[in-house]
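*Asks:* Just a sequence and a predicted model for now, questions to come.
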Amino acid sequence: MKTKFPAVAMTAVSMVLTLAVVVMWLGGSMPWPIAVVVGLGIDGGWLATLAYERRLAAQGDHSAPVTVVGWFFGVIATGVLVTHAAGEESPGAWLAVAWLPLAAKALWLVHGLWERTALTPGALRSIQGIQQEARDEAAVARARLRAEAATEETRLTAVTAAGARVARVQARTAQTLSHAWATLESAREGEGTGRALTCVTARVTPDVTPTWELPVWGPTDPVPGPLALDSVPVLTDAELDRLVDAIRTSETPALSYREMATRFRAAGHSASEVRLRAAWKRIA
């Protein structure tokens, strides 16, 4: 309806203008009723082809000859208006409306395209529902990704802070041990240390001169620590899914995510929380 009313209005104006021009042309050379008949003949032919086109369009059909005849009548009406404008002293006003017949035909063409692509209200509501559902799913996915990223960031921050605290404790412990060993070293190297200790123990162990050797700060054997991250093989998605599925279904009923994750890491496997959760979602 939005495209039909403009097409109807422009068609009516074009027919009136065509009839008026034909009557003005032929009114001086023949009786005006005959001139009116000629004008109505042009308009009638145009209206008849237009009605036939609309009938075929309503049936979902199309006829190229009828369309050609309709455009032919539109060209005739436009030619009548242009010819009349050329013979006037001020042709501007008539030329300004000479395009109306062809414009009316173009509007009917647009209206036909509108009808062929129009959808029912139910279909439009279904499309809107599908689009809204897609937007909702995208919003939920974005929120889930942001939450997982925030969780991973919090975990990494906590791990980093814990590592920093451990490093500070180790530094303080090393400093304390260094001071202790320095004190022992200075006591061992002192000139009166041996005499003082011998004087104390002489009454307990007569005729025995003990050797007072205090512990010496020296090199130590390195203690093997946990494997570096670079030495841990990176699991592919397929391997990760297989491990997660095997751990999850190792008991009946199946393990929860927390239990699975605990056993996964206790077995010495390594994977980020995001990848582990993604594998859990794929197999569960």
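*Replies:* Noted; the coordinates are in hand. What you see is a predicted model, and the numbers here were worked out from it, not measured in a lab.

*Asks:* switch to C-alpha atoms for all contacts and neighbour counts from now on
*Replies:* Will do.

*Asks:* From the contact counts, what lies against the helix or strand harbouring residue 163?
*Replies:* Under the criterion of DSSP states H and E, residue 163 resides in helix 121-189. With contacts taken as 3 or more CA pairs under 8 Å, 6 or more residues apart in numbering; DSSP states H and E, helix 121-189 sits against helix 273-283.

*Asks:* Okay, angle between the helix it packs on and helix 121-189 too, please.
*Replies:* 140 degrees (axes from the mean of the first three to the mean of the last three CA atoms, to 10 degrees).

*Asks:* Helix 273-283: how far from the chain's middle?
*Replies:* 21 Å (CA atoms, centre = their mean, to the nearest Å).

*Asks:* Run through who's touching it.
*Replies:* Contact partners of helix 273-283, identified using CA atoms under 8 Å, 6 or more residues apart in numbering, comprise 148, 152, 237, 240-241, 244-245, 257, 261.

*Asks:* what's the residue closest to the geometric middle of the chain?
*Replies:* Relative to the mean C-alpha position of the chain, the nearest C-alpha, by CA atoms, centre = their mean, is the one of residue 138, at 6.7 Å.

*Asks:* if we can go back for a sec, out of the contacts of helix 273-283, which end up buried?
*Replies:* Among the contacts of helix 273-283, those classed as buried by 16 or more other CA atoms under 10 Å are 240-241, 244-245, 257, 261.

*Asks:* would you list these in CSV and tack on distance to residue 180 and secondary structure?
*Replies:* Output for these, formatted as CSV (distance: CA to CA, whole Å; DSSP: H, G, I helix; E, B strand; the rest coil):
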residue, distance to residue 180, secondary structure
240, 49, helix
241, 53, helix
244, 50, helix
245, 53, helix
257, 49, helix
261, 44, helix
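
*Asks:* Could you identify the pair within the residues you listed that is furthest apart?
*Replies:* 240 and 257 (14.0 Å; CA to CA).

*Asks:* quick one on the thing from earlier: out of the buried ones among the contacts of helix 273-283, who's nearest residue 51?
*Replies:* residue 241 (67.3 Å).

*Asks:* burial of the closest residue to the closest one other than its chain neighbours, as a residue count?
*Replies:* Nearest-residue entry for residue 241: residue 279, 5.3 Å, with adjacent residues in sequence omitted and distances by CA to CA, 6 or more residues apart in numbering. The burial count assigned to residue 279 is 20, neighbours taken as other CA atoms under 10 Å.

*Asks:* hold the first one in mind and look at this next one:
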Amino acid sequence: MKRKILTAGPAVAMTVVSMVLTLAVVVMWLGESMPRAVALVVGLGLDGGWLATLAYERRLAAQGDHSRPVTVVGWVFGLAATGVLVGHALTVDGSAGAWLAVAWLPLAAKALWLVHGLWERTALTPDALEEIRKIQQTARNEAAVARAQLRAEAGTEETRLEAVTAAGARVARAQSKAAERLSGAWSTLEATRQGDGTARALTCVTERVTPGVTGVTDTRWELPVWGPLEPVAALETAPTLTDTDLEWIVTNIIDTEGQKGRSVSYREVATLFRAAGHSAGETRLRAAWRRATGNATT
């Protein structure tokens, strides 16, 4: 309520000033041609009509309603008061400008009440304002958290890039040093190979390293080729033997050795099995030997 009074204060003050000014002008202007009591009644009637329409407008506004005829009547009273002030200013000698300067007050009062009505239609309750404040604060908090997270991620990424760059630089320096040492060793080896004393020494203690060369001075110690390696073809994987295949191979080994008059044990069967180029797990091979011999003991 206090806040509502504060917002309506300018309109109330302007209305009071314009009413007092209108009443004084009516009494001064009409008092010369009629009794002052009659002029006072005319001024009070003008102000009273204005107040009545204004009060009715405010009552409708409080109910959330609006009446165009009442609004038109209120503006008619405001224009009438302004007309009285303008007419009085035009008939006064010597101070017409001063009276014209205050002739706009009734219209200004009506305009202030119009603005106050618009403010009331868009005004929010304290609960709504508090809810809006909470929403805005939540949005600010989320934005601050998002900015902090982005800054942290940027710092982490920068640290990671610095670490990767430093590691790359260390690897490059190590490779450079290794290449330098390898180049020095290779140069030393090449210089040694080109020397006559090296060829003579190698010829004295080893076979000639260069086939087809008969002269000692022509014998050369060829360096190994430093270059790309030829890929070696992958070994073919032997197919996995089934239990039936294992049993058949073990039976065949036992029968073959039996024809020679030999009785073979499991260890001998396993040795002959692998010597034949077969492969199998120890557990599966032992189980095949048991099935082939009917021996259930380990």
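*Replies:* Ah, there it is. Keep in mind that what you see is a predicted model, and the values were worked out from it rather than measured.

*Asks:* Could you measure from the residue nearest to residue 241 of structure 1 over to residue 240 of structure 1?
*Replies:* Distance of residue 279 of structure 1 to residue 240 of structure 1, given as CA to CA, to the nearest Å: 7 Å.

*Asks:* go on, residue 101 of structure 1?
*Replies:* From residue 101 of structure 1 across to residue 240 of structure 1, the span is 72 Å (CA to CA).

*Asks:* Trace residue 32 of structure 2 over to structure 1, please.
*Replies:* For residue 32 of structure 2, the aligned position in structure 1 is residue 28, judged by TM-score structural alignment.

*Asks:* residues near that match, how many?
*Replies:* 10.

*Asks:* which residue lines up with residue 76 of structure 2 in structure 1?
*Replies:* So, by TM-score structural alignment, residue 76 of structure 2 is matched to residue 72.

*Asks:* what about the helix or strand hosting that match, how far off from structure 2?
*Replies:* Secondary structure from DSSP H and E places residue 72 of structure 1 in helix 64-86. Mean deviation of helix 64-86 of structure 1 relative to structure 2 after superposition (mean CA distance after the TM-score superposition for structure 1): 0.4 Å.

*Asks:* Please identify the buried residues of that helix?
*Replies:* Taking 16+ other CA under 10 Å as the criterion, helix 64-86 of structure 1 shows 66-67, 70-71, 73-85 as buried.

*Asks:* next SSE after it?
*Replies:* Helix 64-86 of structure 1 is succeeded, C-terminally, by helix 92-97 (DSSP H and E).

*Asks:* so that following helix aligns onto which residues of structure 2?
*Replies:* Taking TM-score structural alignment, helix 92-97 of structure 1 hits residues 97-102 over in structure 2.

*Asks:* Contacts for stretch 82-99 of structure 2, please.
*Replies:* By CA under 8 Å, 6+ apart, stretch 82-99 of structure 2 touches 22, 25-26, 29, 100, 102-107.

*Asks:* who wins for neighbours among those residues?
*Replies:* For the contacts of stretch 82-99 of structure 2, counting by other CA under 10 Å, the largest number of neighbours falls to residue 106: 28 neighbours.

*Asks:* superposed on structure 1, where does whichever helix or strand it is part of end up, distance-wise?
*Replies:* Following DSSP H and E, one finds residue 106 of structure 2 within helix 105-122. Superposing on structure 1 and averaging over aligned pairs (mean CA distance after the TM-score superposition for structure 1), helix 105-122 of structure 2 comes out at 0.7 Å.

*Asks:* Now do the buried residues in that helix.
*Replies:* Buried residues in helix 105-122 of structure 2 (16+ other CA under 10 Å): 105-113, 116-117, 120.

*Asks:* Just send those residues back as JSON lines, with distance to residue 166 of structure 2 too.
*Replies:* Below are those laid out as JSON lines (distance: CA to CA, whole Å):
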{"residue": "105", "distance to residue 166 of structure 2": "79"}
{"residue": "106", "distance to residue 166 of structure 2": "81"}
{"residue": "107", "distance to residue 166 of structure 2": "79"}
{"residue": "108", "distance to residue 166 of structure 2": "76"}
{"residue": "109", "distance to residue 166 of structure 2": "77"}
{"residue": "110", "distance to residue 166 of structure 2": "77"}
{"residue": "111", "distance to residue 166 of structure 2": "74"}
{"residue": "112", "distance to residue 166 of structure 2": "72"}
{"residue": "113", "distance to residue 166 of structure 2": "74"}
{"residue": "116", "distance to residue 166 of structure 2": "69"}
{"residue": "117", "distance to residue 166 of structure 2": "70"}
{"residue": "120", "distance to residue 166 of structure 2": "67"}
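
*Asks:* now, which of the residues you listed sits nearest residue 138 of structure 2?
*Replies:* Nearest to residue 138 of structure 2 among the buried residues of helix 105-122 of structure 2, with distances taken as CA to CA, is residue 120, at 27.7 Å.

*Asks:* That closest one corresponds to which position in structure 1?
*Replies:* Aligning on TM-score structural alignment places residue 120 of structure 2 opposite residue 115 in structure 1.

*Asks:* what about the spatially closest residue to residue 247 of structure 1 that is not a sequence neighbour, distance to residue 237 of structure 1?
*Replies:* Sequence neighbours aside, residue 260 is the residue nearest to residue 247 of structure 1 in space, at 6.0 Å (criterion: CA to CA, 6+ apart). Here the criterion is CA to CA. By it, residue 260 of structure 1 lies 16 Å from residue 237 of structure 1.
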